Every structure is written in structure tokens, then in C-alpha cells.
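Colleague: Build me a model:
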Amino acid sequence: MPPNQTELPLLPKNTDAIQPKQTIETILIVNDNMRTNINGLVTMFDNIEYFAHRDGYRFVYLTPSEFPRFDCPGYPDIKLSLPFGFENKIQKIRPDYVHIATEGPLGLMTTIYCDRNNIRYNTGYHTKIPEYIQVMFGLPESIGYAYLRWFHRNSARVLTTSSTMVSELENRGFYNHIKPMTFGVDRTIFRSSLRRDDFKGCERPILLSVGRVSKEKGLDDFCQLDYPGTKIVVGDGAYRNELQQKYPNVVFTGFQRGKALAEYYANADCLVFPSRTDTFGVVIIEALAVGTPVAAYHVTGPKDILEQNVTGVMGEDLKLNVDACLKLDRNAVELASACWSWENCWNIFRRHLIKRDHKAISY
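Modeller: Have a look, this model is predicted:
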């Protein structure tokens, strides 16, 4: 079941109209993702920045765009930094708060710098890196988790994606203060009114998958579904060419943004989420916002979002899950999705900020 949240009013994204408090505090966001990457973490910061500015904070980002960088093996859209001059950059920023969003080279440099200079910080845990590395390179998960426990060891708060992930990390020996966050949807973009009977001439039912096209995402399970109609993969990545060759009857669109992406969601009859390794799945709540039910495995991510047989269906047989999803009430799906709010996400994020001088904020 989704968390108990209250639907909040839509607010414009034009920050020129905002009247922030007089004293502006700086939050340094350290992220090994480029801000042009398309993923849930980048989407989150893009959307909560409005609310941060409204409440008297500003985000300053430290990303690979600030440094020499190279492609991550197997993930050319992900850039690994060579953080030359790192200390000079962070000293010039002099943030009031430090949030380390990822565990890559920039995140690592920031933890080392902060630990050496007695600066408190919090961290984010959004990606099951050990599982990804195991799938891609065969490295045992135990090695990856040993690194992650060490990485987060001095974090004053570890923000992760759900209560399930909190339990998983605690069971793996993470002893910090681990707190669940939530995500949201921009309802000015993701609207059920975008649905139309004839969508790009596609035969129905239209089954949709959205996300990075990489091997650990379980996309073979989606592409292999023996189902009438049309299967569409929205997204791009290193695995796309291989998938296109293996499954010529599947439509691959590449990355889509904004209204174009929302139209795919709204016109799909079912979103299929075949991943077993995601910690959440922003694409799930984007689909729900337009009334599209979701078929998924009963794993971390879907089980923290979906209401079984109301907003989606989870189980080990994706085909049976799709069958059941096509019988669900799209209006009920859309109504149940109202709990997912970017303002609520920001409020949780702000509540767990840690002052660099060791004093936690209380609200």
C-alpha cells in the first residue's frame, strides 16, 4: 500500500514568482549523475527545487559536468569524474548543508573531505549498485555491500526510497539513521486527458515499458511476453541495440520527455515493470497518475507503490498480471495515485537535513 499522504495543490514551476524568506541557505547536492541524465534521482531534484526555493533554500549542484570525466563501462550515459580541484570548488560553495546523493567518485570524494574537515552530511541510497554490478560484471554482491556500508558509515541520515528499503539496509548491516523518502508526479504534465482511442496507429492492447535500457532491468522478460497488440519500450541505453535485434516486433522509441512521454503513459493499456533490482520506480507513479495500471513482480519498488488489484497486479507471471491489469478501472487507478506529491517529497528531504556544524534541523 502507498504511504498515507495528502494530495497537495498544484503549484507553478516559475520560480520568478516566488517570494523566498530573506535569508537563503545553501544545500550542496553532490550527484554522480549529469543533470541531463533521465532517471528518477535527477527527476526528483528537478522537481523539489521549486519548493526548496519557495522555503528559502537554494540548491547548488556538484556533478561530473564540473570535472574531466569518462564513460562508465557498460553505461555510456553515466559519466565517472576525475575530481581534480575538488576541494577548491567545495570551499568556494561553503554550503550550509551537504547531501551526497550517489556513491560514485564525486560522492566518495565528498565523504572523505567532509569526514576530514568535521562537516556533517547526509546521504541518499537510491540504487542497488551491488545487484547491478553482479549482473553486469559477475562481482559478488557481498563486495558491493561492504563498500556501501563503509561509504555511508558516517552519514547522519541515510535517505532511501521506501520503508522496505529501510528494512533491507538494516538487515544488511547498515546501522545509521535510515529514513524513507517518497517521490512525486508533475500533474501539469502527466494527465489522463492525453489518452485517445487511436494512438500512433498501434494495435491494442498497448503494453509499455519505460526506463533505462540496460541488462539488469529485466527487459527480456517484457519483450518475450507472448501477448497480442503492441509492445513499446521508451528509453535508451547500452542494451538497446541487442534488444532490437532479438525482438524486431517490439517498438523502441528512445528517450521521451515532457508531454511526449506523458502521451505514451496515457495511451498505454498497461505499464509493465519487469525490474527486480530497482529501489522504487518513478515510472510506476507516472503511469498511475494518468490512470494506467502496472504489472510487475512482487519485489521492492512495486510492492511499496502498488495497491494489489486496484492500481496494479504483482506476481511471478507477468502475462497473468497483464491480463488482470487490463480489467482494472483506470479512474480508480488515477484517483489512488493522488498521494504522490513532490511537495511531500521536499518536506521529508528538508526535515532530515543536517547542519554542517553538527546541529540537526527540527520541524
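Colleague: Only C-alpha atoms from now on, for both contacts and neighbour counts.
Modeller: Noted.
Colleague: Would you mind naming the helix or strand containing E343?
Modeller: Assigned by DSSP states H and E, E343 belongs to helix 342-351.
Colleague: Can you name every helix or strand that that helix contacts?
Modeller: For helix 342-351, the elements it packs on are helix 40-54, judged by 3 or more CA pairs under 8 Å, 6 or more residues apart in numbering; DSSP states H and E.
Colleague: buried residues in the helix it packs on?
Modeller: For helix 40-54, the neighbour count (16 or more other CA atoms under 10 Å) marks 40-45, 47-54 as buried.
Colleague: Same list as before, those that is, but in a markdown table and with distance to A332 included.
Modeller: Converted to a markdown table, these look like this (distance: CA to CA, whole Å):
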| residue | distance to A332 |
| --- | --- |
| G40 | 25 |
| L41 | 28 |
| V42 | 29 |
| T43 | 26 |
| M44 | 25 |
| F45 | 29 |
| N47 | 25 |
| I48 | 27 |
| E49 | 30 |
| Y50 | 29 |
| F51 | 29 |
| A52 | 32 |
| H53 | 34 |
| R54 | 32 |
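Colleague: another one to check against the first:
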Amino acid sequence: MRLLIVTDAWYPQVNGVVRTLDTVAREASLQGHTVGFVTPDQFRTLPMPTYPEIRLALFPGRRLARLIASFKPDAIHIATEGPLGWAARRLCLKRGLPFTTAYHTRFPEYVQARFRVPAALTFRLMRRFHAPSRGLMVATRSLFQELAGRGFANLRQWSRGVDLERFTPGPKDILPDLPRPIFTYVGRLAVEKNIDAFLALDLPGSKLVVGDGPEMARLKAAYPQVHFAGARHGDDLTAHFRAGDVFVFPSRTDTFGLVVLEALACGLPVAAYPVPGPADILTPETGALDEDLRSACLRALGLDPAACRAHALSFTWGATAAQFVENIAPFRQDWPAQAVATGRPVAIPHQPGPRQPAAHQPGETA
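Modeller: A predicted model of the protein is given here:
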């Protein structure tokens, strides 16, 4: 099957959305599918206000149509609600092509935090965006129930995975001068991550922050006693996970939290608020959930690292990719190829023939 993913979030961004899409595409390719991408780097862009590292595509409609036509997909997945997402949605509706979408990011809460726009207004826009989707994929059962209660339809669950070969328990000697216990945060330094709620806590030992982002300068000035390690990658990132004794996840707005799985895979118990994401991932043996985050941090110190690693083993990217493929809405058996290649809707055949999977072409992109 030929799967085309349209996303406004892509490299050089480093976030959960990009990592999820990239990893799922590689796993789906291993399962025999051909996956292509339409991403901002294929268009003229401008920087997103307050987030200049995120590039927004300018007037993508015509080029997007050509990219889709050249790829000849069997299914289209619209991953984000940015300019590319809206353009792909508009094109699919115009041509009568079914598509799926995903709720990766809590835009209503993020927009409210950054621009003080009431969340109810943004939720209305999000419902409009996702309403025609044949399947709106969400990462957790809690988010599924929340969105259903807000009037979102056609919901499908789509979990996440962790690279169990990269993120493993190991030596904790990378930061020997930091007093223990070490409470660790890994992720973007941005206002919506609620990092102050962690850094302001009165905790024994040390606090370690790994990552970069627009809040870096402010946080370093406000909390000079915290060790800021900056952005880390590959084995260096794994080593910084391992260095900690407890992983602290202060966000109240993430839809999942891939770093929670990565911490568990490295043997770190997790302290977090009892909100969707952590509440769906963690068990009493692997994490402490509490509205009093300090209490959660101290309780997490007593949890067994081996239990954390064992729990992480149940989250594989292969299963995540298979779930994604199961959720998509293929159309070439019902919608002939000329519907993709032209701007004119095409009548649906009464008795479509069987659809044959496309050959795997490693590394292919739109």
C-alpha cells in the first residue's frame, strides 16, 4: 500500500510529532508499505510567530496537488492542523478523497497559554478541521474520551512506542558531580511544558534539565541552581536519561509524552500530574501521579527501576505502525487514480476490484 503523510511538523524540528511520524513510516516500510511525506521543506516558508524554528508553508495548494498526484497514494493521512494540513484537507474534500487525521497537539491549550485566546474558540476550529476525517487518531484512551465529550467524531486509538534498543538501563556516572538524587526533565523548553512547576519545587539532591527551546534563557536566569545540559542526541541523550533517579514530567497538555516511555525504558520511575498521557501510560509500580508534584517526586524515588523497564517493553513501534495502518482510509479501490491526479471528482465504481499492495521502495518521498 502507498501511504502519503502530510505534515506541518518535520525536521529540523525535534519533537514527539516528528519522531512519531518518522519512526512509524520506517516501521510501516518494514511491514511492506511505501510511505511518502509532504513536508514544509518542499515549499516556501515563513517562521511561526513565537516559534521561529517551526516553518509554515506559504500558499501550498498547487504544489501540494502536484506532489500528491506524482506519488499516486492509496491513502492520505493529514497529521497536523497547519497550512499544509488545511490545504490537504481542502484538496481531499474537493476531489472526494477520504483521509484520516491525528490529534497530536493540544492546540487549544497551547494557544491559550501563548496568546490568551479562549480554548473554546480553538476547539471549535479543531472540530471543524477533523469533522470530515474518516478516522481521527488519538494516542490515549483518556484523550479519546475527552475529545468524544467535546463533540469530536470518528475517533480511533493510536498508541506510541519506544526504541528499546537505544533506551536501555546502564551506568549513571555521566554527571558525577551532581548530588543525588537527581530529578530529570527531558524535552522542549517551552511555556506549555509547565517546567516552572518542577524547577520551583523544594527537592533534595539535584535537578537536571535536558533540552532546548524558547524558554531556555529565562529558565536559566530564574533557576541558577539547576543543571541545564542543553539538547542531547543519540547515545548522549540515553546517557543523560540514565543519569537520573526520577524522571519528572510536569506538562499538563501533552497528548502522550514519548519521553515518559524513554525514561521508563532506561529504568527511571516517573513523577507527573494525574493527567491524560502519564495517567494512561504509568502504573503504580512505574510512576507516581499526584496534584502535589513534590509528593509525586519523592514517592517515585522508592519505585523499582526493573519494573519500569519491564513495563516499557510492552510499547513497541512495530505495533504502533500496524495500528496506524489499520486506522487509515484507503481509497484507490473505490476512487480511481484520476481523482487524485485531477481536480475533478470521479464517480465511485459500483463493484471495485481487489486492491493489490504496492511494492516497497525504501526511502521514497513525495
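Colleague: quick one: TM-score?
Modeller: The TM-score (TM-score structural alignment, normalised by the length of the first structure) is 0.89; 334 aligned residues with a CA RMSD of 1.6 Å.
Colleague: Output the residue interval of the second structure matched by the helix holding E343 of the first structure.
Modeller: Mapping helix 342-351 of the first structure onto the second structure (TM-score structural alignment) gives residues 317-326.
Colleague: tell me which residues of the matching stretch are tucked away?
Modeller: W317, G318, A319, T320, A321, Q323, F324, V325.
Colleague: Mean per-residue distance, it versus the first structure.
Modeller: Its matched residues in the first structure lie on average 0.6 Å from stretch 317-326 of the second structure after superposition (mean CA distance after the TM-score superposition for the first structure).
Colleague: So what's the residue count around the aligned partner of M34 of the first structure in the second structure?
Modeller: Counting by TM-score structural alignment, M34 of the first structure lines up with W10 in the second structure. If you count neighbours by other CA atoms under 10 Å, W10 of the second structure ends up with 21.
Colleague: got a list of what the nearest residue in space to W10 of the second structure that is not next to it in sequence touches?
Modeller: Spatially, and ignoring its direct neighbours in sequence, W10 of the second structure is nearest to V18 (5.3 Å; CA to CA, 6 or more residues apart in numbering). By CA atoms under 8 Å, 6 or more residues apart in numbering, the contact set of V18 of the second structure is A9, W10, Y11.
Colleague: Nearest to R89 of the second structure among those residues?
Modeller: Nearest to R89 of the second structure out of the contacts of V18 of the second structure is A9 (CA to CA; 16.0 Å).
Colleague: close enough to count as contact, the closest one and V17?
Modeller: Yes - assessed by CA atoms under 8 Å, A9 of the second structure is found in contact with V17 at 6.8 Å.
Colleague: Stretch 247-258 of the second structure aligns to what range in the first structure?
Modeller: So stretch 247-258 of the second structure sits over residues 271-282 in the first structure, by TM-score structural alignment.
Colleague: Sorry, wrong one. I was asking about stretch 112-123 of the second structure.
Modeller: Aligned using TM-score structural alignment, stretch 112-123 of the second structure spans residues 134-145 in the first structure.
Colleague: Under the alignment, what does D220 of the first structure map to in the second structure?
Modeller: In the second structure, the residue matched to D220 of the first structure (TM-score structural alignment) is D196.
Colleague: just to revisit the earlier point, make TSV from the contacts of V18 of the second structure and add distance to T45 of the second structure and secondary structure to it.
Modeller: Formatted as TSV, the contacts of V18 of the second structure follow (distance: CA to CA, whole Å; DSSP: H, G, I helix; E, B strand; the rest coil):
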residue	distance to T45 of the second structure	secondary structure
A9	12	coil
W10	13	coil
Y11	13	coil
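Colleague: of all these, which comes closest to T50 of the second structure?
Modeller: A9 (15.4 Å).
Colleague: distance of the residue nearest to that closest one when sequence neighbours are not counted from G267 of the second structure?
Modeller: Leaving aside its chain neighbours, A9 of the second structure sits nearest to V18 (6.0 Å; criterion: CA to CA, 6+ apart). As for V18 of the second structure, its distance to G267 of the second structure is 24 Å (criterion: CA to CA, to the nearest Å).
Colleague: longest strand in the second structure, by residue count?
Modeller: Looking across the second structure with DSSP state E, the single longest strand is strand 51-57.
Colleague: And the following helix or strand past that one, how far out from the chain middle?
Modeller: Moving toward the C-terminus from strand 51-57 of the second structure, the next helix or strand (DSSP H and E) is helix 61-71. Taking CA atoms, centre = their mean, to the nearest Å, the mean C-alpha location of helix 61-71 of the second structure is offset from the chain mean by 25 Å.
Colleague: Pull out the buried residues from helix 61-71 of the second structure.
Modeller: G61, L64, A65, L67, I68, A69, F71.
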